[in-house]
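**Q** Sharing a sequence plus its predicted fold:
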Amino acid sequence: MVTKVDKVQDGRAPLIVQDETRKENNYMVYLSTFVAVCGSFSFGTGIGYSSPSEAGIKKDLDLTIAQYSLFGSIMTFGAMIGAVTSGPIADFFGRKGAMRVSSVVCIVGWLAIYFAQGPVPLDTGRLATGYGMGVFSYVVPVFIAEIAPKQLRGLLTAANQLLIIGGVSVSFIIGTLLHWRTMALAGVVPCLVLLVGLYLIPESPRWLAKEGKQTEFDFALRELRGEGVDVSEEAAEIKDYIETLEKLPKARLFDLFQTRYMRSVIIGVGLMIFQQFGGINGICFYASSIFVSAGVSAEIGTVTYAVLQVVVTALNALFIDKAGRKPLLLVSVAGMTAGCLLAASSFYMKAYQISVAAAPALAVTGILLYIAGFSLGMGAVPWVIMSEIFSINIKGTAGGLVTLVNWAGAWVVSYTFNFLLTWSSYGTFLLYAAVNVVCILFVVKLVPETKGKTLEQIQAAINHQ
């Protein structure tokens, strides 16, 4: 058995005291990921809240359709504000600090909804929960990517999307059993778990290194990799990379469009544009009506939809570090394209009275295929890649931009979907199919494979292409 001890430098305790035969103990990485994805679960419960609670809120507070529509949609505006501020908050307060801020704002929002006696406090609460979700949507995948060893990074970052989907599904299910005020209280629970859990886990070592907090960096990296594990190579690589970045000026928004950052910005923004403009929010919005038109009850359709999302997203998490990011994206978008074409065919058949009896089944098949395809890759992988490709000196600014683009796209697609359907039902799905075909070309030409590489290797490769 060989034991190595690094020399004491600058009066600090040695960074490494380890038995070289010992392997990484990922217990703290898993615990830290669990704590972080409580934010993702909270994100999902917020998204899923407005659908099952609609009838109860409208009845109890005597809201009009327009007032409830404002309640549902104002979350997106809150998320946009959260997206704009998420990067600076995560850079200034740290990844844990940003999650702490987001949790507190979400709790305040849920309590405002719980106590609401009219539309103003109701909308204020919804806006606050949306803000928290905007921050969570950026900081959770970034934190996980920065703490995870390279062989687990894809799996653990994909858990972000899995817990979002889980939160949506739980909201759909418990919404049939609980009063809307009780549901709002239930939304507080994951935020409280996260707040308590943050006291048990370390901060991101990469952020600590960027801030020059050497002692905390040493401790956090040792804690994440396990007692006695040799982290000298990883520590040296992180420090060298940070030292190189410190020579660069602090990035502002317009700095992102410099040549050395342009490729990573195009990849991050492009994936989020294709994720949203491929039609996910519109198709989710219309799914229940399609199930009903096919003769399937709304409840059965919703449960099928929710279970399919959870199962396929879980498969994505299991295979993302084995199959790789790029192959999963390509298979995913191909499935989404096929689903859109099937749905378009169904609406075309109904519009022109061709095999009308077969049209509903074709529509349901198309929607389920689309959801399965989206859950397999396009739901989670863009967030995984976003957390990997930006160097730490631009991560806050670039991550905020990418997250804002995602939420803005979600709003545009949700807002325009009904107008597109009025124009042409089958044309709408053909349009989404065309966007997904372009996405395939984008992935083939521009998106790198990041599986099995450290963050520093990924960023260096992208910025030197």
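**A** Received the coordinates, thanks. Numbering: from 1, shown residues only.

**Q** okay, CA-based contacts and neighbour counts for the rest of this
**A** Noted.

**Q** Pretty sure residue 177 sits in a helix.
**A** No. Per DSSP: H, G, I helix; E, B strand; the rest coil, residue 177 lies outside any helix segment and is coil.

**Q** so which helix or strand takes in residue 59?
**A** Here residue 59 is covered by helix 27-60, with elements defined by DSSP states H and E.

**Q** The stretch 301-450 of the chain: helices as residue ranges?
**A** 325-351, 359-373, 381-389, 395-423, 425-446 (DSSP state H, counting those that start in this stretch).

**Q** who's in contact with the second one?
**A** By that I understand helix 359-373. 283, 287, 290-291, 293-295, 305, 308-309, 312, 331-347, 349-350 (CA atoms under 8 Å, 6 or more residues apart in numbering).

**Q** Can you say which of these are buried?
**A** 283, 287, 290-291, 293-294, 305, 308-309, 312, 331-347, 349-350 (16 or more other CA atoms under 10 Å).

**Q** if I look at residue 63, how far off is residue 130?
**A** 20 Å (CA to CA, to the nearest Å).

**Q** What of residue 444?
**A** From residue 444 to residue 130 the distance is 34 Å (CA to CA).

**Q** cool, and residue 152?
**A** 30 Å.

**Q** quick one: which of these two has more around it?
**A** Neighbours of residue 152 and residue 130, each counted by other CA atoms under 10 Å, are more numerous for residue 130; the result is 30 against 21.

**Q** and the angle from the helix or strand harbouring the more buried one to helix 27-60?
**A** Using DSSP H and E, residue 130 sits within helix 119-147. Per axes from the mean of the first three to the mean of the last three CA atoms, to 10 degrees, the angle that helix 119-147 makes with helix 27-60 is 160 degrees.

**Q** contacts for stretch 216-229?
**A** 15-20, 22-29, 147, 202-206, 208-209, 231, 235.

**Q** Mind listing what's buried along the helix holding residue 130?
**A** 119, 121-147.

**Q** what do you get for stretch 30-39?
**A** Buried, per 16+ other CA under 10 Å, within stretch 30-39: 30, 32, 33, 34, 35, 36, 37, 38, 39.

**Q** got another, please set it beside the one above:
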Amino acid sequence: MEREEYREKLEIGYPLITARNSHESSILIVVISTFIVVMGSLNFGFGVGFSSPSESGIMEELGLSTSQYSVFGSLLTVGAMIGAIMSGYLADYLGRKGALRLCSLFYLVGWLTTAFSKDIVPLDIARLLVGFGAGLTSYTVPVYIAEISPKNMRGGLTTTNQLFITTGILIVYLLGTLLKWRVVALIGTIPSILLAAGLFLIPESPRWLAKAGRDKDFKEALQALRENQYDVSYEATEIMEYVEELESLPKARIIDLFHRNYAPAVIVGVGLVVCQQLCGINGVIFYASAIFKAAGYSSGQSASVGIAILQVPLTAVGAMLMDKSGRRPLLMIAAGGMSVSCFIVGLAFYILRHSQHSALQLVGSRLALFGLLAYIATFSLGMGGIPWVIMSEIFPINMKGIAGSLVSLVAWFGGWIVTVSFNSLLSWSAAGSFFIFCGVSAFTVLFVAKLVPETKGRTLEEIQSSFKL
């Protein structure tokens, strides 16, 4: 009944909510809300980066073998896959904020357990907990940001998810060179606490509230997220009509992902994260030290920090460009640049392997350095963040939980496959490995050109309706 009365008021131009203060600009609420939820992304980056600078300290203090530490490091991915499987359901059942509260709890308990672990068992459990938080974060944060953002700001704001992941990696790398690993783990609790506290200050996703039938809360949240004098009646009507249309459909099931109305979006979402992972990025980041040593550079830790430093500003540049240039051009430029960069690295390793001449060896080392830095730069510009932006935009709200969980799971599983096989690939042929990544990146350009739609400047409802056949 409330929805019918609400629609009648909208049709006669009744203002949704009276502005409380004409001098307030509630766009600020969108920015603040984004900053608060990406504390989860910052913690995600902490988790990914923690195992690298902490390796020697943990192994010496707890007396771990190399294999035991490798298991510890890999458990983040295992926990993340579990979190990814459950992320869509939890974000739909608990709400976006409820799922993020759960993220903060898992991160907090995980980091505290890490800091006070005396042997390998609690340390492994802690790693699983942080991984679960990361898997839940990888879906929930971009979806929440996309659902609260105005269409002209959505791309840049959603990319802050990837920006804060890279920032978290950089911070933990730097802290790891200065502080003991237990202190670094305790510092990891800070973003968890900020996220948990900040969630009390920001609105829930209006689209989730509309789907949950909480119409009064939906109106208040939507108006709070827009300028107070802005008439949200058209946007509100569009969201409510779209939600009501979806409510008339049967409850979403996994098999529905293959329905002709949803399969194109699933192909785009899954295809992008498969391309993102199979281009080799996790292998390059996780084993940067070994790659640089193979290319003739001795300081592996410095190389890892250098890569982390490079990622942050270029991810920020990508975020600023996204709502101006569009998603597709940035994706194709990034994937094309990665393909060229991987070819250069592959050529460099071929020279290093097959030539003993000192001048050619020097050329090979310099080419490898240039190619690896260019690879990281172009990945950060587009391929790092845009697949998650598009994933958060293309699925209708009734399928978002199931489809988002699938995309997140595929991304984490793909990352695990690359990480596990990377050393074997390098042992087989360093040059051949990068030529393979070159081919995958080139295929990504074609995939984006043929199948990925441009979502810039369109509402989520317009994007999702465009996939219907």
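**A** Yep, that arrived. These figures come from a predicted structure and were not determined experimentally.

**Q** Which of the contacts of stretch 216-229 of the first structure are buried, as a PyMOL select command?
**A** Here is the PyMOL command that selects the buried residues among the contacts of stretch 216-229 of the first structure (16+ other CA under 10 Å):
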select buried, resi 15+16+17+18+19+24+26+28+29+147+202+203+204+205+206+208+209+231+235
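
**Q** Give me the subset of the contacts of stretch 216-229 of the first structure that lies in helices.
**A** Among these, the members falling in helices (DSSP state H) are 27, 28, 29, 147, 205, 206, 208, 209, 235.

**Q** Find the nearest non-adjacent residue to the fifth one, please.
**A** This means residue 205 of the first structure. residue 217 (5.0 Å; CA to CA, 6 or more residues apart in numbering).

**Q** any idea how far the aligned partner of that neighbour in the second structure is from residue 5 of the second structure?
**A** Aligned counterpart of residue 217 of the first structure in the second structure: residue 218 (TM-score structural alignment). Residue 218 of the second structure is 14 Å from residue 5 of the second structure, where distance means CA to CA.

**Q** contacting residues for the counterpart of residue 305 of the first structure in the second structure?
**A** By TM-score structural alignment, residue 305 of the first structure lines up with residue 307 in the second structure. Shown in contact with residue 307 of the second structure (CA under 8 Å, 6+ apart): 285, 373, 376.

**Q** By neighbour count, sort out the buried ones in those.
**A** By 16+ other CA under 10 Å, the contacts of residue 307 of the second structure give 285, 373, 376 as buried.

**Q** Which residue of the first structure sits opposite the last one in the alignment?
**A** Pairing criterion TM-score structural alignment: the partner of residue 376 of the second structure within the first structure is identified as residue 371.

**Q** my guess is residue 87 of the first structure meets residue 399, correct?
**A** Yes. Counting by CA atoms under 8 Å, residue 399 is a contact partner of residue 87 of the first structure at 6.0 Å.

**Q** more neighbours, the two?
**A** Counted by other CA under 10 Å, residue 87 of the first structure and residue 399 do not tie: residue 399 has more neighbours, with 30 against 25.

**Q** biggest helix in the first structure by residues?
**A** Assigned via DSSP H, the first structure shows its longest helix as helix 65-115.

**Q** mean per-residue distance, that one to the second structure?
**A** Following superposition, helix 65-115 of the first structure is found to deviate from the second structure by 0.5 Å on average (mean CA distance after the TM-score superposition for the first structure).

**Q** From the chain's centroid, how far away is that helix?
**A** 15 Å (CA atoms, centre = their mean, to the nearest Å).

**Q** Against which helices or strands is that helix packed?
**A** Packed against helix 65-115 of the first structure by the contact rule (3 or more CA pairs under 8 Å, 6 or more residues apart in numbering; DSSP states H and E) you find helix 27-60, helix 119-147, helix 180-197, helix 205-210, helix 395-423.

**Q** if I pick the residue nearest to residue 89 of the second structure when sequence neighbours are not counted, what's in contact with it?
**A** Spatially, and ignoring its direct neighbours in sequence, residue 89 of the second structure is nearest to residue 401 (5.5 Å; CA to CA, 6+ apart). Residues in contact with residue 401 of the second structure (CA under 8 Å, 6+ apart) are 87, 88, 89, 91, 92.

**Q** so what corresponds to residue 401 of the second structure in the first structure?
**A** Aligning on TM-score structural alignment places residue 401 of the second structure opposite residue 396 in the first structure.

**Q** what do you get for residue 280 of the second structure?
**A** By TM-score structural alignment, residue 280 of the second structure lines up with residue 279.

**Q** Then residue 75 of the second structure?
**A** So residue 75 of the second structure corresponds to residue 74, using TM-score structural alignment.

**Q** one step back: what residues do residue 87 and residue 399 of the first structure have in common as contacts?
**A** residue 138.

**Q** which SS class is the residue nearest to residue 205 of the first structure?
**A** Note that with three-state DSSP, the state of residue 217 of the first structure is helix.

**Q** quick one, what contacts the residue nearest to residue 394 of the first structure when sequence neighbours are not counted?
**A** Leaving aside its chain neighbours, residue 394 of the first structure sits nearest to residue 251 (5.4 Å; criterion: CA to CA, 6+ apart). Contacts for residue 251 of the first structure (CA under 8 Å, 6+ apart) come out as 393, 394, 397.

**Q** List the contacts of the residue lying closest to residue 188 of the second structure once chain neighbours are set aside.
**A** Spatial nearest neighbour of residue 188 of the second structure, excluding adjacent residues (CA to CA, 6+ apart): residue 111 at 6.1 Å. Contact analysis of residue 111 of the second structure by CA under 8 Å, 6+ apart lists 126, 130, 185, 186, 188, 189.

**Q** same question, residue 52 of the first structure
**A** Contacts of residue 52 of the first structure (CA under 8 Å, 6+ apart): 171, 172, 175, 176.
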